[in-house]
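Chemist: Here is my input, please return the structure:
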Amino acid sequence: MAVFNPDNFKITVPFYINDFPTVLQTHIDDEKKEEKLDKVQAKLSELQDAMYAHNRYGVLICLQGMDTSGKDSLIREVFKEFNPRGVVVHSFKTPNSSELEHDYLWRHYLALPEKGKFAVFNRTHYENVLVTRVHPEYILNENLPGIEKVEDIPADFWENRFEQINNFEKHISQNGTIVLKFYFHMSKEEQRKRLLRRLEEEEHHWKFSPGDLKERERWDDYMKFYEEAINKTSKPHAPWYVIPADDKEMARYMVAKIIWEEMKQHKDIKEPELDEKVKANFALYRQQLKK
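Modeler: Model (predicted):
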């Protein structure tokens, strides 16, 4: 397998979505990819236990991508070795009536990870600068002052949202939340195959929605707005990684490996040492328990 360097997929220079590959050529079979994933999973599980005991950091994993890009199955496979107490997954749907009574970031603040835990956002606060760009009429549901119709949305509205999101991520990162963001870059042809699979294989029928085809018609718009959002919001404290997503097995390994490499940089994450006085009395405690 070719050496996989996570830095090659971190967005630190202008990102051009049409120039980025949707497949990472590795010449390795799926079984080997799964073996590599298993090894990283074990490391992450141990690290999560230490992080839970350390109780200083939370980790926010943000997953974005077009329908069928593999986010759900990745969550299942990458985090399955975690202690259930250490990871919480939030799948954000269309805001409900209660959520719309608050600003668009409110529900995401509520779902941030506790110290010592991972939170996975399956679709994220970025829906508010992606789906709403393609369908600006959705902004009207937020009942914002001065916006009664789409034409009322000011020219600087989206730039302001990018700034708000950057401030949100900077604020939480400065208060102990490690933020990692992944965009699953899938080709339109691969999406077509996966949608057909949902129609042709009975066990996958439940996944199909006619709405997927409607959104697929706006593919080019989504690509344009993904490119802009990633370029505007990939920061050192909250980097974007673009993951070639046509190969699900490779994408899972890449995400796990990147999380591991990022977390290794936090050298202070370790289980706390017992008080020396307590350790000195271990023999006494053993004797008490044996009685």
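
Chemist: When you work out contacts or count neighbours from here on, use the C-alpha atoms and nothing else.
Modeler: Will do.

Chemist: Next up, the contacts around the residue nearest the centre of the chain.
Modeler: Among the residues of the chain, the one closest to the centroid is residue 62, at 2.1 Å (Cα atoms, centre = their mean). Shown in contact with residue 62 (Cα atoms under 8 Å, 6 or more residues apart in numbering): 120, 121, 122, 123, 124, 179, 180, 181, 182.

Chemist: so how far is residue 17 from the second one?
Modeler: As defined by Cα to Cα, to the nearest Å, residue 121 lies at a distance of 22 Å from residue 17.

Chemist: next up, for comparison:
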Amino acid sequence: MDIEKYKVSSKISLQNSITKEVIEDAEKKLKKVRKKLSKLQDTMYAEGKYSALICLQGMDTSGKDSLIREVFKQFNARGVEVHSFKVPTELELKHDFLWRHYIALPAKGKVGVFNRTHYENVLVTRVHPGYIFGENIPTVKSLDDLNDAFYHDRMKRINEFEQHIASNGTLILKFFLNLSKDEQKNRLLRRLNIPEKNWKFSSGDLKERKLWGQYQDCYEDLLNRTSTDYAPWFVVPADDKPTARLIVADIMHTELKKYNFKEPILAKKDLDKINEFKDQLNNE
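Modeler: Model (predicted):
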């Protein structure tokens, strides 16, 4: 798979980006990549030198939850942590906007998955700027203060945050699940038509859908401003779920294997006595 075609390495236009790609036998191919990823993660955990942060963003119904379920299902549970960020709590609002994300970062050896990420702070709050007032920022006194310069400054802070953690061994891969408006309509209708899926539906989804154009503009701006060598964005066609999952898994495997993780070698004092240890166990 040519993963470079999904990578944001130059200015992109979401309007001109495809939302549907169908790879034949995607589910079968995903099983193979999943096994490779699981082995890779085990070695990364044993080495304990790097951590990996997988960031997932996308419009409602873009398939983030099911992607996490299918891509990470063979990972050792001790080596992966998933965080789904909701509306900030009272405590979180008393800190800077990156605090709750910083304390959720994966430890070395582990893979962290952010289901919705620190980018909500330059996305949802940009479409609904009134949310910012809950942060009680001294310099923000009115909506006039929440202009493009404010959000671009936040993006700069996010770039600095990612550069800092990358320099300390966190491998960052960011995925935007690029869903079409028509496919979102189909998925929302499915939630309404299938009784056991009703719980997934929220009337708020329809309100946000009316703001589709604003969200697309905000996504395009942040993708162009925050895709870097140390924390690249990948725009993944999301209308076909099996294909989207395979693309994300394949990109993860291709990028992570570059670091050539290795299991640690047993200490020499123990290695020299390995046959003695075997004898002790066999003679019990």
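
Chemist: Let me see the TM-score of these two.
Modeler: Here the superposed chains carry a TM-score of 0.98, computed using TM-score structural alignment, normalised by the length of the second structure; 283 aligned residues with a Cα RMSD of 1.0 Å.

Chemist: got the residue ranges for the strands in the second structure?
Modeler: Using DSSP state E, the strands found in the second structure span residues 51-58, 80-84, 111-115, 170-178, 233-237.

Chemist: Onto which residues of the first structure does the third one map?
Modeler: When you say that, I think you mean strand 111-115 of the second structure. The alignment of strand 111-115 of the second structure onto the first structure (TM-score structural alignment) covers residues 118-122.

Chemist: so how far does that stretch sit from its counterpart in the second structure?
Modeler: Following superposition, stretch 118-122 of the first structure is found to deviate from the second structure by 0.4 Å on average (mean Cα distance after the TM-score superposition for the first structure).

Chemist: for that stretch, which positions count as buried?
Modeler: Judged by neighbour count using 16 or more other Cα atoms under 10 Å, the buried positions of stretch 118-122 of the first structure are 118, 119, 120, 121, 122.

Chemist: May I see the residues you listed arranged in CSV, with distance to residue 212 of the first structure as well?
Modeler: Converted to CSV, those look like this (distance: Cα to Cα, whole Å):
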residue, distance to residue 212 of the first structure
118, 29
119, 26
120, 23
121, 20
122, 17
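
Chemist: between those residues, which is closest to residue 284 of the first structure?
Modeler: Nearest to residue 284 of the first structure among those, counting by Cα to Cα, is residue 118 at 37.6 Å.

Chemist: how much space between the closest one and residue 54 of the first structure?
Modeler: For residue 118 of the first structure, the distance to residue 54 of the first structure - Cα to Cα - is 13 Å.

Chemist: hang on, the earlier thing: and of the buried residues of stretch 118-122 of the first structure, the nearest to residue 223 of the first structure?
Modeler: Checking these one by one against residue 223 of the first structure (Cα to Cα), the nearest turns out to be residue 122, at 18.5 Å.

Chemist: Surely that closest one is in contact with residue 65?
Modeler: No. The pair residue 122 of the first structure / residue 65 is not scored as a contact, 9.3 Å apart, by Cα atoms under 8 Å.

Chemist: okay, and the common contacts of these two?
Modeler: Common neighbours of residue 122 of the first structure and residue 65, using Cα under 8 Å, 6+ apart, are residue 71.

Chemist: Does residue 42 of the second structure touch residue 78 like I think?
Modeler: No. Here residue 42 of the second structure does not reach residue 78: they are 9.7 Å apart, not a contact under Cα under 8 Å.

Chemist: Now do the helices in the stretch 151-284 of the second structure.
Modeler: Ranges of helices within the stretch 151-284 of the second structure are 181-193, 203-209, 212-226, 241-256, 268-271, 274-282, based on DSSP state H, counting those that start in this stretch.

Chemist: in the longest one, what's buried?
Modeler: It refers to helix 241-256 of the second structure. Buried residues in helix 241-256 of the second structure, defined by neighbour count with 16+ other Cα under 10 Å: 241-254, 256.

Chemist: same deal with stretch 12-25 of the second structure?
Modeler: For stretch 12-25 of the second structure, the neighbour count (16+ other Cα under 10 Å) marks 14, 19, 20, 21 as buried.

Chemist: Quick one: residues contacting the third one.
Modeler: Residue 20 of the second structure makes contact with 179, 237, 238, 239, 240, according to Cα under 8 Å, 6+ apart.

Chemist: which one of those has the most neighbours?
Modeler: residue 238 (27 neighbours; other Cα atoms under 10 Å).

Chemist: From residue 281 of the first structure, how far off is the alignment partner in the first structure of it?
Modeler: Correspondence of residue 238 of the second structure to the first structure, assessed by TM-score structural alignment: residue 245. Going from residue 245 of the first structure to residue 281 of the first structure by Cα to Cα gives 54 Å.

Chemist: again with residue 139 of the first structure
Modeler: Look at residue 139 of the first structure and residue 281 of the first structure: by Cα to Cα, they are 63 Å apart.

Chemist: which of the two has more neighbours?
Modeler: Comparing residue 139 of the first structure with residue 281 by other Cα under 10 Å, the one with more neighbours is residue 139, at 19 against 10.

Chemist: give the contact list for whatever residue of the second structure lines up with the more buried one.
Modeler: Alignment note (TM-score structural alignment): residue 139 of the first structure maps to residue 132 of the second structure. Residue 132 of the second structure sits next to residue 125 when contact means Cα under 8 Å, 6+ apart.

Chemist: Then residue 78 of the second structure?
Modeler: Residues in contact with residue 78 of the second structure (Cα under 8 Å, 6+ apart) are residue 110.

Chemist: Trace it over to the first structure, please.
Modeler: Aligned partner of residue 78 of the second structure by TM-score structural alignment: residue 85.

Chemist: Kindly provide the distance from that match to residue 176 of the first structure.
Modeler: In this view, residue 85 of the first structure and residue 176 of the first structure are 19 Å apart by Cα to Cα.

Chemist: One more: residue 142 of the first structure?
Modeler: Using Cα to Cα, residue 142 of the first structure is found at 30 Å from residue 176 of the first structure.

Chemist: Please point out which parts of stretch 138-154 of the second structure sit buried.
Modeler: Buried residues in stretch 138-154 of the second structure, counted by 16+ other Cα under 10 Å: 146, 151, 152, 154.

Chemist: since we're on residue 223 of the first structure, how many residues are nearby?
Modeler: Residue 223 of the first structure has 18 neighbours, counted by other Cα under 10 Å.

Chemist: most tightly surrounded among the helices of the stretch 151-284 of the second structure?
Modeler: Highest mean neighbour count of these: helix 241-256, a mean of 22 (counted as mean count of other Cα atoms under 10 Å).

Chemist: If anything else comes up later, I'll come back, but that's it for now.
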